[in-house]
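Engineer: Sequence and computational prediction follow.
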Amino acid sequence: MTLRILVIAFTLAGAITMITSDQSVTVFGIAMDARYNYSASFRFNVVVNFVVCGLCSQSVVLVIVLNRPKSNPKNYFYLLLHDLVNILLLLSGVSAAMAIGYVGRFGQQKTGWISICDRVQKFCDKIMVSIVLSFLAVIFLLLLTVTSAYKLKSLPN
């Protein structure tokens, strides 16, 4: 239960941090805005964080139901599937955000894409924090998946 609550907290914090990441600067007299919603990958990450947060909130209810005395312990299989879907969703969202974040921080010399993080450092730092929070949630989901699989394996036949 603690890991589920941590996943809820970290995905919610990751989404909120990403949403609040914006910065406006002027470079050579040209106003430049950096916002998360300018990137489809960052928007996808926010949506996935909120979806996983909601699904994990529902799984808390499912865990409470499964811990009732007359429930069928074989229902842990559905919890395992639920955790697998969550980890796949979150990993896809955070990977997409990390790919764009990497290009934003370091650029891509061969294609001519320049780094923007030297101009909008606050924006890039908040994006980095959001990605780290999401990766921590992925780690907690991985632990939940392993725990669910272990509980399922250890059930009496």
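Structural biologist: Noted; the coordinates are in hand. All values derive from a computational prediction rather than experimental measurement.
Engineer: Please count neighbours and contacts with C-alpha atoms only from this point.
Structural biologist: Noted.
Engineer: What segments of the protein are strands?
Structural biologist: For the chain, strands defined by DSSP state E occupy the ranges 22-27, 30-35.
Engineer: how about those in a markdown table, adding mean neighbour count?
Structural biologist: Output for the strands of the chain, formatted as a markdown table (neighbours: other CA atoms under 10 Å):
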| stretch | mean neighbour count |
| --- | --- |
| strand 22-27 | 14 |
| strand 30-35 | 13 |
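Engineer: next, the one to line up against it:
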Amino acid sequence: MEAGGVSKGPGKPGFGANQGVSVLDFVLRIVAFVCTLGSAIAMGTTNETLPFVTQFIRFRARFNDLPTFTFFVVANSVASAYLFFSLPLSIFHIIKSGSQNSRIVLVILDTLVQALVIAGASASAAIVYLAHKGNTRTNWFSICQQFNSFCERTSGSLIGSFGAAVILMLLVLLSGIALARR
């Protein structure tokens, strides 16, 4: 037994729990990666043109017409790349569940990426709300009755991004639990 009454050898109490937390961390990273990648792809490929066209005007809605949606795609792409490149470190934690320094680095980076994802999703949520509801005081009209596919795709990508933000919160909590168990 080591100090504090927690033993860290195979078959002893404390070894399986830390390894279980590391496996859950790995699975949650994969799910968050899929959520952020799916959200970035869904928003980045959102484009709708209305079927009627006049001689001089064509009605089209694209994600890059709004800088907020561009930020959303970049934020989710960065988060997706980070989550992909953090998978080997998560595998390392499964193999060697007693490492602390790399877990502290992951907690810091997970928190930063979580803030980035929440910032992109929150800003885009405001724009999607305006697209659905409009604002009569400022004469901004709801466009979702005309651009139905555009609004469905942007709303769906927000769901994936907020899901990834919740998973990133869980990852920070799991890393905190794993660090506290040492």
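Structural biologist: Yep, it's here. As the structure is a prediction and not an experimental result, all values here were calculated from the model.
Engineer: what's the TM between chain one and chain two?
Structural biologist: Once superposed, the chains reach a TM-score of 0.91 (TM-score structural alignment, normalised by the length of the first structure), with 155 aligned residues with a CA RMSD of 1.8 Å.
Engineer: thinking again about what came up before, would you format the strands of the first structure as CSV with distance to S71 of the first structure included?
Structural biologist: Output for the strands of the first structure, formatted as CSV (distance: least, CA to CA, whole Å):
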stretch, distance to S71 of the first structure
strand 22-27, 48
strand 30-35, 47
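Engineer: Closest to the centroid, which residue in the second structure?
Structural biologist: Centrality entry for the second structure: nearest residue to the mean C-alpha point is A164, 3.2 Å, by CA atoms, centre = their mean.
Engineer: What is the aligned counterpart of it in the first structure?
Structural biologist: In the first structure, the residue matched to A164 of the second structure (TM-score structural alignment) is A137.
Engineer: With adjacent residues omitted, what lies nearest to its match?
Structural biologist: The shortest distance from A137 of the first structure to any non-neighbouring residue, by CA to CA, 6 or more residues apart in numbering, is to V7 (4.9 Å).
Engineer: What segments of the second structure are helices?
Structural biologist: Using DSSP state H, the helices of the second structure run over 15-44, 67-95, 101-133, 148-180.
Engineer: hang on, the earlier thing: I'd assumed R4 was in contact with the match of A164 of the second structure.
Structural biologist: No. With contacts counted by CA atoms under 8 Å, A137 of the first structure stays clear of R4, the gap being 9.2 Å.
Engineer: residue contacts, K74 of the first structure?
Structural biologist: L152, L155 (CA atoms under 8 Å, 6 or more residues apart in numbering).
Engineer: Check D110 of the second structure too.
Structural biologist: D110 of the second structure sits next to L168, L171, V172 when contact means CA under 8 Å, 6+ apart.
Engineer: Can you get me a residue count around the first one?
Structural biologist: It refers to L168 of the second structure. Neighbour count of L168 of the second structure, defined by other CA atoms under 10 Å: 26.
Engineer: which residue in the second structure lines up with Q23 of the first structure?
Structural biologist: Using TM-score structural alignment as the criterion, Q23 of the first structure maps onto E48 of the second structure.
Engineer: which residues does that match contact?
Structural biologist: Here E48 of the second structure is in contact with R60, A61, R62, F147, S149, F150 (CA under 8 Å, 6+ apart).
Engineer: try 6 Å
Structural biologist: Going by CA atoms under 6 Å, 6 or more residues apart in numbering, E48 of the second structure touches R60, A61, F150.
Engineer: just to revisit the earlier point, just give me the match in the second structure for the residue nearest to A137 of the first structure.
Structural biologist: In the second structure, V7 of the first structure lands on A32 (TM-score structural alignment).
Engineer: Surely G134 of the second structure touches F141?
Structural biologist: Yes. Counting by CA atoms under 6 Å, G134 of the second structure does reach F141; the two are 4.6 Å apart.
Engineer: How about the contacts made by A61 of the second structure?
Structural biologist: Contact analysis of A61 of the second structure by CA under 6 Å, 6+ apart lists N47, E48.
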